[in-house]
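S.K.: what follows is a predicted structure for the sequence shown.
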Amino acid sequence: MKIDSLQLFVDVAELGSFSAVAKKLDLPRANISRRIADIEAALDVTLFIRSTRQLSLTPLGRAYYHDVKLALQAFNTACNNLKKVNLSPSGKIKIGLPPTAERSTVTLITRFLKNYPDLDIEVLYTHNCYKDFCEQGLDIALHMGTMPPSDLIARRVMSYSKRIVASHDFIHQFGKPSDIFQLSTMPSVCYRLPDGTLENKWDSNFGVVNVKPVITTNSVDMMLQVILEGQAFGLMPDMFSSPYVDKGKLAVLLPSLTMPESELYIVYPQKNSISLGASFLIEYLLAEIPKAVELS
C-alpha cells in the first residue's frame, strides 16, 4: 500500500466526501472514488458506508483510520527528523588515516569540527584502509599509493613526489653517490607498504635500483628519525622531508633524479550510504589538504 493512498483514505474519512477531497487535491471525483474502491479491494474490507448524502466509516473503517493516522504521523515525524539531520549534520564520523598522514591533516579535521559542533570524529590510523573499512566500521579513509580493485569510491586528492634524502653526518661518513646504482652499497631505511610489499625497488629516470635496507618500518615518522640521526638514507615524500631540507638538516641525494609521482586518495562507500556530515568532511578535505601540504 502506497503512502499517498493511505493519506487519501485519511482525507476522505476526515472530510466525509469524495467531492470535498477531489476539490482539495484538484482531481476528478471519479478518480478519488476509484482509488478508495481499490484500497477496499486490496484489503478485502468495506471501509465506507456510501449514501447519497455522505460517506461514513464502517466499524472496521474506523479502526483502520485510527491505525493509519498514527502510522502516517510516525512516518512524517521520521521524515522531518531526517530533514533536520540533513540541515545540521550531527553524529559520529570514523575516518582512517594512513601512518604516513601528515600532521596538518589532523589539524584540518579539528578546524572542520569548529564549524560543525554537533559532529564527533574518531580518527584511526590504519595500515590497510580497504581491509579496515569493514573491520573498523570506517566512514572515510585516506589512501596513499596504488588503488587496488574495490567497490569503494576513490577520489584523487593530490599527487606527491618523493626524493632520496640523507643527513650531513651520513654523507660525511659514506660520501655522496655519483649515480643511482651506488645506493645499493649504502645503508638505507625502507618503507613497508600496507599490503606487505617492501619499497626497496626504486624506478627513476636514471634506471632501477634495488637498495638494501638496514631498517624496515611501516612508520614514516620512524623513517624520518632514522635518516635525521644519520643511520641510513631513505626515499621520502617531499611533504615530510622538505621542511628539513629547507632548514639544512637533510640534503637531497642525486637531485637531478626523478621518480614517478604517487597519489593520495580519499575513499568512502557509495554516496547514498554516507551521512551528510561525512559528505561535508569529504569535500572539505579534498579542497584543503592540497593547500595545507603546499604551505607546509
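M.R.: Cool, the structure landed.
S.K.: going forward, measure contacts between C-alpha atoms and count neighbours the same way
M.R.: Will do.
S.K.: just to be sure, residue 121 is in a helix?
M.R.: No. Assessed with DSSP: H, G, I helix; E, B strand; the rest coil, residue 121 is strand; it does not lie in a helix.
S.K.: what about it, neighbour count?
M.R.: A total of 16 residues lie near residue 121 under the criterion other CA atoms under 10 Å.
S.K.: for it, give its distance to residue 147.
M.R.: Using CA to CA, to the nearest Å, residue 121 is found at 25 Å from residue 147.
S.K.: and if you look at residue 169?
M.R.: Residue 169 is 37 Å from residue 147, by CA to CA.
S.K.: who's more crowded, these two?
M.R.: Comparing residue 169 with residue 147 by other CA under 10 Å, the one with more neighbours is residue 169, at 17 against 13.
S.K.: looking at it, the more buried one is touching residue 230, isn't it?
M.R.: Yes. Residue 169 is in contact with residue 230 according to CA atoms under 8 Å; the separation is 5.6 Å.
S.K.: so who does residue 269 touch?
M.R.: Residues counted as contacts of residue 269 (CA atoms under 8 Å, 6 or more residues apart in numbering) are 139-140, 151-153.
S.K.: mind redoing it with 7 Å?
M.R.: 152-153 (CA atoms under 7 Å, 6 or more residues apart in numbering).
S.K.: which stretches of this protein form helices?
M.R.: For the chain, helices defined by DSSP state H occupy the ranges 3-15, 18-25, 29-43, 59-87, 103-115, 129-135, 168-174, 220-228, 238-246, 276-295.
S.K.: separation between the residue sitting nearest the centre point of the chain and residue 167?
M.R.: Nearest residue to the geometric centre of the chain (CA atoms, centre = their mean): residue 140, 2.8 Å. Going from residue 140 to residue 167 by CA to CA gives 36 Å.
S.K.: re the thing from before, which of the helices of the chain sits closest to residue 200?
M.R.: For residue 200, the closest of the helices of the chain is helix 220-228, at 13.2 Å, according to CA to CA.
S.K.: so which elements touch that closest one?
M.R.: Contacts defined by 3 or more CA pairs under 7 Å, 6 or more residues apart in numbering; DSSP states H and E place helix 220-228 against strand 162-167.
S.K.: coming back round to it: run a quick check on the residue nearest to the centre of the chain versus residue 96, I expect a contact.
M.R.: Yes. Counting by CA atoms under 7 Å, residue 140 touches residue 96, with 6.3 Å between them.
S.K.: okay, now the one to match up with it:
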Amino acid sequence: MDKLQAMEIFVKVVDAGGFTRAADSMQLPKATVSTLIRNLEAGLSVKLLNRTTRQISLTADGAAYYERCLRILADVRDAEESLSKTHASPSGRLRVDVPTGLGRPLIIPALPAFFERYPEIDMELGCSDRPVDLIEEGVDCAVRVGSLPDSTLIARRIGTVHSVICAAPSYTARHGRPQHPQDLMQHRCVNYFSAKTGKLFDWDFAKDGERFQFRLPGRIAINDSDAYTAAALAGMGVAQLASFMICPYLQSGQLEILLEDWRVDPMPMHVVYPQNRHLSAKVRVFVEWISELFADHPALQLHAAYCPKAEEASAASSLALQSVAESRA
C-alpha cells in the first residue's frame, strides 16, 4: 500500500465528510477509497473513522492521525516544490468562488492578464452570492464581501466596498425622492436576503454622528446581486448598490443617487482559504494577484460623490489592469 496516497485519501475523506464526495473529488471509485481506508486502519491496528449509514466522524486516534497527516503531506509538498519549478511556474486546477457582483464586472475582465502570467493554471470559477463551504465543496479559495463569521478559514483583507442608495428615475417620478433615511419607511425598497440563512439584511445610514439601522419595507427581496441590480433598474424600488456597480447606470441615466449626504457603512472584502492546509503555489499566486488587482482598481475607489464619465472610467480601468499586468511580468 502506498502510505502517502492512503494518507491523502484519508485526509480527503475527512475534509469531504464522506466516502462518496471524496471519491468524486478524486475521480476514484468509492470502493477503492473504502478499501484503502480499511487497509490503512488494518496496517495501523486502530480504528480511524466511526461509520454510520449517513455520516462519518473521527475517532480519538483518527483525529490525532489526521493532524499528523496534514503536517506530513505539507512537508512533502514543500520538499517537492523546493526541488522543482512549481513555485515559479504554478500549475494545475485552481477552484475559486467569487460573488457575482465582483466576478462579472471586475475579476473576469482582468483574468487574461492572470493566465498570461500563469499559463499552466486551469481555473474553475464559481460566481454566485451563495457562501460555499470551501472544505466540503473542494474550493481552494474564495472572495467574500462583508464581515466574516467565526470560522476556521484564513482571511486576507484585499479591499473595501462602498455602497450608495439609488433608484431608477421611473421610480422617483412616481414616488418622489426621500430626504431622510426615515422617509424610506414610506417607500418601496428592494431588499436583499442571505442565501444561507434567508434573513433580510438591515439598511444602515450615517451622517455627522447621527446613525440609523433598520429593516425597510419592500415587495421583493433578492439574494443575487445581478438580479438585485435588475430590480432597481426596473423601477421596483429604492436599492442599496455597490458604487462600482452603479457607476455605468449613473452615466447612462438609468439610476440616480438618493440621500447623497448619508453614508452607508463600507464593507470589507477578503480572500479566504482553509487553514491547516499547505498554501499551494497556485493559490498563493492567485491571492497575491487579486490583492494587487483590488488595491489599485479605480472602480473600488468610487464613492457616492463621484462617478467619472464613461470614457474616463474606461481609460482608468484599462490603465489599472495594464499596471497590474506589468507589475507581475
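M.R.: Ah, there it is. Keep in mind that what you see is a predicted model, and the values were worked out from it rather than measured.
S.K.: TM-score for this pair?
M.R.: Superposed pair, TM-score by TM-score structural alignment, normalised by the length of the first structure: 0.68. Supporting alignment: 219 aligned residues with a CA RMSD of 2.3 Å.
S.K.: picking that back up, alignment lookup: the residue nearest to the centre of the first structure to the second structure.
M.R.: Following TM-score structural alignment, the counterpart assigned to residue 140 of the first structure within the second structure is residue 141.
S.K.: against residue 96 of the second structure, how distant is the residue nearest to its match when sequence neighbours are not counted?
M.R.: Excluding the flanking residues, the one nearest residue 141 of the second structure by CA to CA, 6 or more residues apart in numbering is residue 273, at 4.5 Å. In this view, residue 273 of the second structure and residue 96 of the second structure are 10 Å apart by CA to CA.
S.K.: so what sits against both of the two?
M.R.: Overlap of the contact sets of residue 273 of the second structure and residue 96 (by CA under 7 Å, 6+ apart) consists of 140-142.
S.K.: what is the neighbour count of residue 199 of the first structure?
M.R.: Neighbours of residue 199 of the first structure (other CA under 10 Å): 16.
S.K.: what do you get for residue 277 of the second structure?
M.R.: 13.
S.K.: same question for residue 216 of the first structure.
M.R.: Using other CA under 10 Å, residue 216 of the first structure has 17 other residues around it.
S.K.: surely it and residue 188 touch.
M.R.: No. With contact defined as CA under 7 Å, residue 216 of the first structure does not reach residue 188; the gap is 8.7 Å.
S.K.: please, where are all the strands along the second structure?
M.R.: Taking DSSP state E to define them, one finds strands in the second structure at 49-51, 56-58, 92-98, 121-127, 141-145, 153-161, 163-167, 190-192, 203-207, 210-214, 220-222, 239-242, 256-258, 267-274.
S.K.: now the ones you listed in JSON lines, with distance to residue 178 of the second structure?
M.R.: Compiled in JSON lines, these are given as follows (distance: least, CA to CA, whole Å):
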{"stretch": "strand 49-51", "distance to residue 178 of the second structure": "59"}
{"stretch": "strand 56-58", "distance to residue 178 of the second structure": "55"}
{"stretch": "strand 92-98", "distance to residue 178 of the second structure": "33"}
{"stretch": "strand 121-127", "distance to residue 178 of the second structure": "34"}
{"stretch": "strand 141-145", "distance to residue 178 of the second structure": "28"}
{"stretch": "strand 153-161", "distance to residue 178 of the second structure": "24"}
{"stretch": "strand 163-167", "distance to residue 178 of the second structure": "10"}
{"stretch": "strand 190-192", "distance to residue 178 of the second structure": "15"}
{"stretch": "strand 203-207", "distance to residue 178 of the second structure": "13"}
{"stretch": "strand 210-214", "distance to residue 178 of the second structure": "15"}
{"stretch": "strand 220-222", "distance to residue 178 of the second structure": "19"}
{"stretch": "strand 239-242", "distance to residue 178 of the second structure": "12"}
{"stretch": "strand 256-258", "distance to residue 178 of the second structure": "7"}
{"stretch": "strand 267-274", "distance to residue 178 of the second structure": "24"}
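S.K.: which ones are touching the match of residue 140 of the first structure?
M.R.: Residue 141 of the second structure makes contact with 95-97, 271-273 under the criterion CA under 7 Å, 6+ apart.
S.K.: out of those residues, which end up buried?
M.R.: Neighbour counting with 16 or more other CA atoms under 10 Å marks 95-97, 271-273 as buried within these.
S.K.: between these, which is nearest residue 30 of the second structure?
M.R.: Here the nearest of those to residue 30 of the second structure, counting by CA to CA, is residue 95; it sits at 22.5 Å.
S.K.: now do the contacts for the closest one.
M.R.: Going by CA under 7 Å, 6+ apart, residue 95 of the second structure touches 123-125, 139-141.
S.K.: same thing but 10 Å
M.R.: 122-126, 134, 137-142, 282-283 (CA atoms under 10 Å, 6 or more residues apart in numbering).
S.K.: what residue of the first structure matches up with it?
M.R.: Aligned by TM-score structural alignment, residue 95 of the second structure pairs with residue 94 of the first structure.
S.K.: I'd like the distance between that match and residue 266 of the first structure.
M.R.: Residue 94 of the first structure is 13 Å from residue 266 of the first structure, by CA to CA.
S.K.: ok, and the contacts of residue 95 of the second structure in the first structure?
M.R.: Counting by both residues aligned by TM-score structural alignment, their matches' CA atoms under 10 Å, the contacts of residue 95 of the second structure that remain in contact in the first structure are 122-126, 134, 137-142, 283.
S.K.: alright, that wraps it up for me.
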